[in-house]
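[1] here you go, sequence then predicted model.
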Amino acid sequence: MKLALAEAIVPLVGRLHRDRGVTATVHGRSLVGKSVVGIVKAHRFARRVDDAELPLERTLSLLHLLCGLDLRPAVVDVARLGARGAGATLEERVRADLAPVLGLRGQRPCGQRDVVLYGFGRIGRLVARILLEHGDHPHGLRLRAVVVRHGGAGDLVKRASLLRRDSVHGKFPGTITVDEERETITANGVVVQVLRSDDPGAVDYAAHGIREALVVDSTGKWRDAAGLARHLRSPGAGRVLLTAPGKGTVKNVVHGLNEDVLEDRDRIASAASCTTNAISPVLKVLDDRFGVVHGHVETVHSFTNDQNLIDNFHSGDRRGRSAVLNMVITETGAARAVGKAVPQLAGKLTGNAIRVPTPDVSLAILHLQLSREVTGEEVNAFLRGVSLSSPLQDQVDYVDSPEVVSSDFVGTRTTGVVDGRATIADGRHLVVYVWYDNERGYSEQVVRVAEVMQGVRRPVLPPLAPLVLDVRRPDAAAPAGAPAGAPAVGVPVSGG
């Protein structure tokens, strides 16, 4: 029965996503592109929030209702949709929840917005995968071109092969074809032009029909405003997003925390680093709730391709030694960078990193001195609540298992996963472990920032209650409007 209901749900989810730009989710977990079994598992996940599975029958009824409404693009959480409001029919409650986007189908703020990837390495290809997974989506970002250096005869096929197969993340979820004559890669029906250049200011995007494109620079070669502004000399380029920490006046954005610093006039921004994205949301909520006096962040980070496979010269300290044979102590600016996304933590954190012989998934260990005493149970209940029922559920996840290891987090789409079993609390001293896929999780954040910069970020409905966090109040973790003493972020503290 469950599989039959899920089979009926799949085409409705696809129709809403394709025709209306409406993405159906269950407590933040997207249903788009999910298999029948994946649909069932997503509904089972609801037990972590509501202590009960979400009935598939209810979702099916809601999706039929949504298909009959005049909606503007949005992310609609069917687990929360129509759940509130006594004395009203389900349709009336749904209409009330969706009022901000109801009756506005003809007023779409944008259609497709062009994106160009400058560089096609680890992050560039993963951003491409995210943009291409569901084909030529009519409402949002559209990948139009990739810019690479000349690689010799047959390099287009090789680059397409790297997109198709990945030793860490597996096969591309879809179809890929190559046209060497036109120099295009077609993935899930989306035609992507491959352009060649060593100079970011010498690419004529407009000649390929590309307009006001966001250029995502994943090369890391230019990090300040002057260097990144070279992209804006190219016809058809409108904005630039760097996938590395920006320098000087470049705004470093961690989506979920400070994307509001972006203004319409901003043409250049940075998505900060993978580690900064992983730890900043967790540190922010811990500081808001318990008060962080000072702390140290130790990062156990997978090796990256700037290290050597075997011992050889490297301009960086220790990085010349074999990445696959050694643990390598190296510097990281992530702890200092947290202060840019979370200003109240500026100057309170130190940091270091150890590169280890794994290709992906890293671990940040947060050693914190708090302003008051806490227990591990209190901290875990709070962080679990943040992951399930707060506006940071795209960034913070939580796991409670004695058996998880790093490979279990490959492909994680949140930026950090708190390992509850590893939490240590001793009075005012707290240690929190945060796993993160430093490739996929970070790439998801890059796309979220890209959506903001291109004006296609969709509202999430029904809206999640904002976190009201004040270390000075005993009921600090209650959601807005909740009575004193309510559970952290309004969620049950039992279960896993």
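    Noted; the coordinates are in hand.
[2] CA atoms for contacts and neighbours, from now on please.
    Fine.
[3] so what's residue 23 closest to, chain neighbours aside?
    residue 75 (4.7 Å; C-alpha to C-alpha, 6 or more residues apart in numbering).
[4] surely that neighbour is in a helix?
    No. In this structure, residue 75 is strand, not part of a helix, as judged by DSSP: H, G, I helix; E, B strand; the rest coil.
[5] alright, now check it against this:
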Amino acid sequence: MKHPLRLAINGYGRIGRCVLRALQESALKDSFEVVAINEPADLATMAYLTQFDSTHGIFPGRVEQAGEDLMVNGRRIRVSHSRRPDGVDWAGLGVDMLLECSGQYGSREQLQVFLEAGCPRVLVSHPGGSAADVDYTVVYGINERGLTGSERIVSNASCTTNAIVPVLAELDGAFGVAHAFLTTLHSVMNDQPMIDGYHHSDLRRTRSAMQSIIPVATGLAQGVERLLPRLSGKVQAKAIRVPILNVSAIDLMVKLERDVAADEINALMMDATHRYPGLVSYSFHPHASVDFNHDAHSAIVDGSQTRTNGDGFANLFVWFDNEWGFANRMLDVAKAWSDRIG
């Protein structure tokens, strides 16, 4: 019997805690064992925020402190508090794979430090700054079969890329995508202040997250083109932060290579739920964003919002839980990668 893969989490914020929690609810829970967490915060706060979460509710199990470590459902997780990648003896912990969830390390040079410190492989919870910064970028359901097992640094892309790439791939395969414009309506993130303050070099992000709709920069277009190179030069994107805690959406405008009726697009998206089981969902109900809190799908196409306007123009609306769906994809990619490792 194959032993569970020994995982470590670096950065125990929103995504790090969601990954640990998702593992408890996942069918993959017997495939992994979280053996270490590195997080600068103190242990008491880590335990408290693991047990009680304003977005996803009370932890489905036991969370306790055990000396300087965390006990989750009776399993001890070694806890360290280093602010440097090389400040932890990863090799001594017997880690098979590190999930880098801090968002602090994006370049090849920065991520390489984890390898030099004893991590055999690193799965990053955001896109690399460029394709060269990682060995491979995965959107699960699209290209995970391209993993060979020889990679050392893999990116899980972004929550928005995971949401929109399967939808664009389906549209392009069925109708041809001439151009696409993506507007992400994203819930607030921790790089924004609750009240106006000196939090960011982007002046818009110095403004109160809960009082305004705030445009921010996004690399989504480049992320899409990295996964779907046939759309290179055809994709533009912008992002707007909206004052809710969780669940986001993408308003997708496309120019298709032929005229298509809204019913044709919706039929394609319904069929896609069978091609991407557990990843793409479809609904025609009159939804609000809260309906998708704690939804593990990468994308939920809202068929009630599909529109067409002649000359190949179409508009789709895609919901996604930017925390929970993405955390579950990290586990899916970790499993797909581990299966390729000799």
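    Alright, I've got the coordinates. A quick note: this is a predicted structure, and the numbers were derived from the prediction, not measured.
[6] returning to that earlier point: any idea what the residue nearest to residue 23 of the first structure aligns with in the second structure?
    Here residue 75 of the first structure stays unmatched in the second structure, going by TM-score structural alignment.
[7] count the residues that sit near residue 75 of the first structure.
    21 (other C-alpha atoms under 10 Å).
[8] roughly how far does it sit from residue 22 of the first structure?
    Look at residue 75 of the first structure and residue 22 of the first structure: by C-alpha to C-alpha, to the nearest Å, they are 6 Å apart.
[9] could I get the full set of strands for the stretch 1-150 of the second structure?
    With DSSP state E, counting those that start in this stretch, the ranges of strands along the stretch 1-150 of the second structure come out as 5-10, 32-38, 52-53, 57-58, 63-66, 69-72, 75-80, 97-100, 122-124, 136-137.
[10] mean per-residue distance, the longest one to the first structure?
    If I follow you right, that is strand 32-38 of the second structure. For strand 32-38 of the second structure, the mean deviation from the first structure after alignment is 0.7 Å (mean C-alpha distance after the TM-score superposition for the first structure).
[11] ok, residue 213 of the second structure - contacts?
    Each residue near residue 213 of the second structure by C-alpha atoms under 8 Å, 6 or more residues apart in numbering is listed here: 240, 241, 242, 243.
[12] restricted to helices, list these.
    Residues of the contacts of residue 213 of the second structure located in helices (DSSP state H): none.
[13] if we can go back for a sec, go through the strands of the stretch 1-150 of the second structure and pick out the most buried.
    strand 122-124 (a mean of 27; mean count of other C-alpha atoms under 10 Å).
[14] where in the first structure does that strand fall?
    Using TM-score structural alignment, strand 122-124 of the second structure pairs with 240-242 in the first structure.
[15] what do you get for stretch 176-196 of the second structure?
    Using TM-score structural alignment, stretch 176-196 of the second structure pairs with 291-311 in the first structure.
[16] contacts for that stretch, please.
    Residues contacting stretch 291-311 of the first structure (C-alpha under 8 Å, 6+ apart): 275, 286, 314, 319-324, 335, 345, 348-372, 471.
[17] which positions in that stretch come out as buried?
    291-292, 294-303, 307-308 (16 or more other C-alpha atoms under 10 Å).
[18] next: stretch 257-270 of the second structure.
    So for stretch 257-270 of the second structure, counting by 16+ other C-alpha under 10 Å, buried means 257, 260, 261, 262, 265, 266, 269, 270.
[19] what about whichever residue in the first structure pairs up with the fifth one, which helix or strand?
    Right, residue 265 of the second structure. With TM-score structural alignment as the criterion, residue 265 of the second structure lines up with residue 379 in the first structure. Under the criterion of DSSP states H and E, residue 379 of the first structure resides in helix 376-389.
[20] the match of strand 122-124 of the second structure: average distance to aligned residues in the second structure?
    Averaged out, stretch 240-242 of the first structure is 0.7 Å away (mean C-alpha distance after the TM-score superposition for the first structure).
[21] show me what residue 17 of the second structure lines up with in the first structure.
    Structural alignment (TM-score structural alignment) places residue 17 of the second structure against residue 125 in the first structure.
[22] now do residue 77 of the second structure
    Going residue by residue (TM-score structural alignment), residue 77 of the second structure aligns to residue 192.
[23] what's the neighbour count on the aligned partner of residue 447 of the first structure in the second structure?
    Counting by TM-score structural alignment, residue 447 of the first structure corresponds to residue 331 in the second structure. Using other C-alpha under 10 Å as the criterion, residue 331 of the second structure is surrounded by 24 other residues.
[24] ok, average deviation of the longest helix along the first structure from the second structure?
    Identified as the longest helix of the first structure according to DSSP H is helix 274-290. Compared with the second structure after fitting, helix 274-290 of the first structure deviates on average by 0.6 Å (mean C-alpha distance after the TM-score superposition for the first structure).
[25] which one's the longest strand in the second structure?
    Longest strand in the second structure by number of residues (criterion: DSSP state E): strand 177-187.
[26] what sits up against the next helix or strand along the chain from it?
    Next along the chain after strand 177-187 of the second structure, taking DSSP H and E as the criterion, comes strand 214-216. Strand 214-216 of the second structure has contacts (C-alpha under 8 Å, 6+ apart) with 204, 205, 238, 239, 240, 241, 242.
[27] the stretch 201-342 of the second structure: helices as residue ranges?
    Ranges of helices in the stretch 201-342 of the second structure, per DSSP state H, counting those that start in this stretch, are 220-227, 262-275, 324-340.
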